[in-house]
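1. Model the structure of this input:
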Amino acid sequence: MEIVSKALSLEEVLPHFIETLSQIQGGSADLARTLATGTVSVLAPDCTAQSRLYDFRHGGLLAPASLAEATAGNVQPVANTAGFLAKELVGFGGMDCLVHDPLKQPGEASDTDGQAILIDGSLFYLNRQCMQSEADLVDRIRRNTLSWHFLQFIGRYRNSELSTLKSVLLHSVCIVVGAYDGESYLIWRRD
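-> All right, here's what the predicted structure looks like:
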């Protein structure tokens, strides 16, 4: 099964972006205006019907991961397109990445994925020039992908632009959100 990037209708994707960002303080009007200046694509198997691509809440987009990859325990591994996402994002070399961590408090954060910072009270990891290594990027994406959430901003951010979501949105050239129960990602790129 070949994974490809497929264009999606911004109008139909907007509610999913707003829902993902609702976990952080910030207005949907600012988000809608920002997203209107770009295009959205998804990483999906080439044989996926276009109508299926708009069902962001349900998994099953990819074939299940091999049970040989399973670790001890009762949780079945979930296949995802993190490796393909990393290949897509390498083109943003030299940019900064902000990855949201919806589970931890600042005192619990490690520096594995970058400097822990608060934006509108939500924990993010800031990694300057995050696209230097595709392998590191794959690991960072996998560590921060939850079945119900993934959020990453890419841009060049001055420290003064990192205090509010509104400012981050204005300076982002790419926004990535998770979809399909953590199996894949929607990628917004500024025109």
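
2. From now on I want contacts and neighbour counts done on CA atoms only, so please keep to that.
-> OK.

3. could you pull out the strands for this structure?
-> 3-8, 38-45, 96-100, 115-119, 122-127, 151-155, 172-179, 184-190 (DSSP state E).

4. need the ones you listed in JSON lines with distance to E134 and mean neighbour count, can you?
-> Below are these laid out as JSON lines (distance: least, CA to CA, whole Å; neighbours: other CA atoms under 10 Å):
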{"stretch": "strand 3-8", "distance to E134": "17", "mean neighbour count": "16"}
{"stretch": "strand 38-45", "distance to E134": "17", "mean neighbour count": "20"}
{"stretch": "strand 96-100", "distance to E134": "13", "mean neighbour count": "25"}
{"stretch": "strand 115-119", "distance to E134": "19", "mean neighbour count": "18"}
{"stretch": "strand 122-127", "distance to E134": "14", "mean neighbour count": "22"}
{"stretch": "strand 151-155", "distance to E134": "15", "mean neighbour count": "23"}
{"stretch": "strand 172-179", "distance to E134": "16", "mean neighbour count": "23"}
{"stretch": "strand 184-190", "distance to E134": "17", "mean neighbour count": "22"}
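
5. And this one, please, so the two structures can be compared:
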Amino acid sequence: MLVTVGRIGRAHGIKGEVGVDVRTDEPDRRFADGAVVVTDAKVSRTLTVESSRWHSGRLLVKFAEVPDRTAAEQLRNLYVQSEVADDERPEDPDEYYDRDLIGLSVRTTEGAEVGEVTDVVHLPAQDLLEIRRTAGNTVLVPLVEELVPEIDLGKQYVVVADRPGLLDPEGAEVVETEPED
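-> This is a model prediction of the structure:
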């Protein structure tokens, strides 16, 4: 199964290195020397990681097939994907692949079935579970332990600690504030 692991940014230097916007919790594994990735372009390309390094908080990658800056610039904004075995799991037991979460049923801490995970949205600050509620609407729930205290892949469910307005935006509490003078 192909999993998106990054997006190629601008070229760095003249020897063909590119910055990569990392989309994986395991960048050192997915961009290790010799790792193979595939671009998502109309005409996909297979690229072999020749080397990678961190520079000023950014991952720089040199692909064997990219000899210079001109070739590196042609890759800008392409997403790269890595082959991940169906039974492979992240090294950290508290991490999950998107494919593991999509399709899980969602229940509250009280045990009420409220919907199904339809997507995982990755934002810079945190990841969000997109949940299609049995009521028909879709909500986004931050994927943090306080709000998602339990994920059971074996039993195929996630538990969401419902808060006012989290699963039912219509039931959100409105807080009145006094205007400042």
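
6. care to give me the TM-score?
-> With the length set by TM-score structural alignment, normalised by the length of the second structure, the two chains reach a TM-score of 0.24; 73 aligned residues with a CA RMSD of 5.2 Å.

7. Could you dump the strands of the first structure into TSV with distance to L21 of the first structure added?
-> Formatted as TSV, the strands of the first structure follow (distance: least, CA to CA, whole Å):
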stretch	distance to L21 of the first structure
strand 3-8	19
strand 38-45	16
strand 96-100	10
strand 115-119	12
strand 122-127	11
strand 151-155	8
strand 172-179	9
strand 184-190	13
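
8. between those strands, which one is nearest to L165 of the first structure?
-> Distance to L165 of the first structure, taken as CA to CA, is lowest for strand 115-119 among the strands of the first structure, at 6.3 Å.

9. Output the contacting helices and strands for that closest one.
-> strand 122-127 (3 or more CA pairs under 8 Å, 6 or more residues apart in numbering; DSSP states H and E).

10. What is the strand it packs on packed up against?
-> Partner elements for strand 122-127 of the first structure (3+ CA pairs under 8 Å, 6+ apart): strand 96-100, strand 115-119.

11. now the ones you listed in a markdown table, with distance to K6 of the first structure?
-> Shown next, in a markdown table, are these (distance: least, CA to CA, whole Å):
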| stretch | distance to K6 of the first structure |
| --- | --- |
| strand 96-100 | 23 |
| strand 115-119 | 31 |
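
12. R140 of the first structure: which of those is closest?
-> strand 96-100 (8.8 Å).

13. ranges for the helices of the first structure?
-> 10-21, 28-35, 82-89, 134-144, 165-171 (DSSP state H).

14. could the ones you listed be laid out in JSON lines, adding distance to V99 of the first structure?
-> Formatted as JSON lines, the helices of the first structure follow (distance: least, CA to CA, whole Å):
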{"stretch": "helix 10-21", "distance to V99 of the first structure": "12"}
{"stretch": "helix 28-35", "distance to V99 of the first structure": "17"}
{"stretch": "helix 82-89", "distance to V99 of the first structure": "13"}
{"stretch": "helix 134-144", "distance to V99 of the first structure": "8"}
{"stretch": "helix 165-171", "distance to V99 of the first structure": "12"}
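
15. quick one, what contacts the residue lying closest to L43 of the first structure once chain neighbours are set aside?
-> Spatial nearest neighbour of L43 of the first structure, chain neighbours left out: S5 (4.6 Å); criterion: CA to CA, 6 or more residues apart in numbering. S5 of the first structure makes contact with 41-44, according to CA atoms under 8 Å, 6 or more residues apart in numbering.

16. What of R58 of the second structure?
-> 19-21 are the contacts of R58 of the second structure under CA under 8 Å, 6+ apart.

17. With D139 of the first structure as the reference, name the closest of the strands of the first structure.
-> strand 96-100 (12.6 Å).

18. Counting by contacts, list what the closest one packs against.
-> strand 122-127, strand 151-155.

19. Quick one: closest of the ones you listed to R190 of the first structure.
-> strand 151-155 (10.3 Å).

20. Next, format the contacts of R58 of the second structure as JSON lines and append secondary structure.
-> Shown next, in JSON lines, are these (DSSP: H, G, I helix; E, B strand; the rest coil):
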{"residue": "G19", "secondary structure": "strand"}
{"residue": "V20", "secondary structure": "strand"}
{"residue": "D21", "secondary structure": "strand"}
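
21. Next, the contact list for V61 of the second structure, please.
-> Contacts of V61 of the second structure (CA under 8 Å, 6+ apart): 17-20, 31, 49-53.

22. Tabulate the helices and strands packed on strand 96-100 of the first structure (a markdown table), appending distance to V138 of the first structure.
-> Output for these, formatted as a markdown table (distance: least, CA to CA, whole Å):
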| stretch | distance to V138 of the first structure |
| --- | --- |
| strand 122-127 | 14 |
| strand 151-155 | 13 |
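
23. Please identify which of the contacts of V61 of the second structure is nearest to R133 of the second structure.
-> V20 (35.2 Å).

24. And the closest residue to that closest one other than its chain neighbours, how close does it get to D152 of the second structure?
-> Spatial nearest neighbour of V20 of the second structure, excluding adjacent residues (CA to CA, 6+ apart): I8 at 4.6 Å. According to CA to CA, to the nearest Å, I8 of the second structure and D152 of the second structure sit 34 Å apart.
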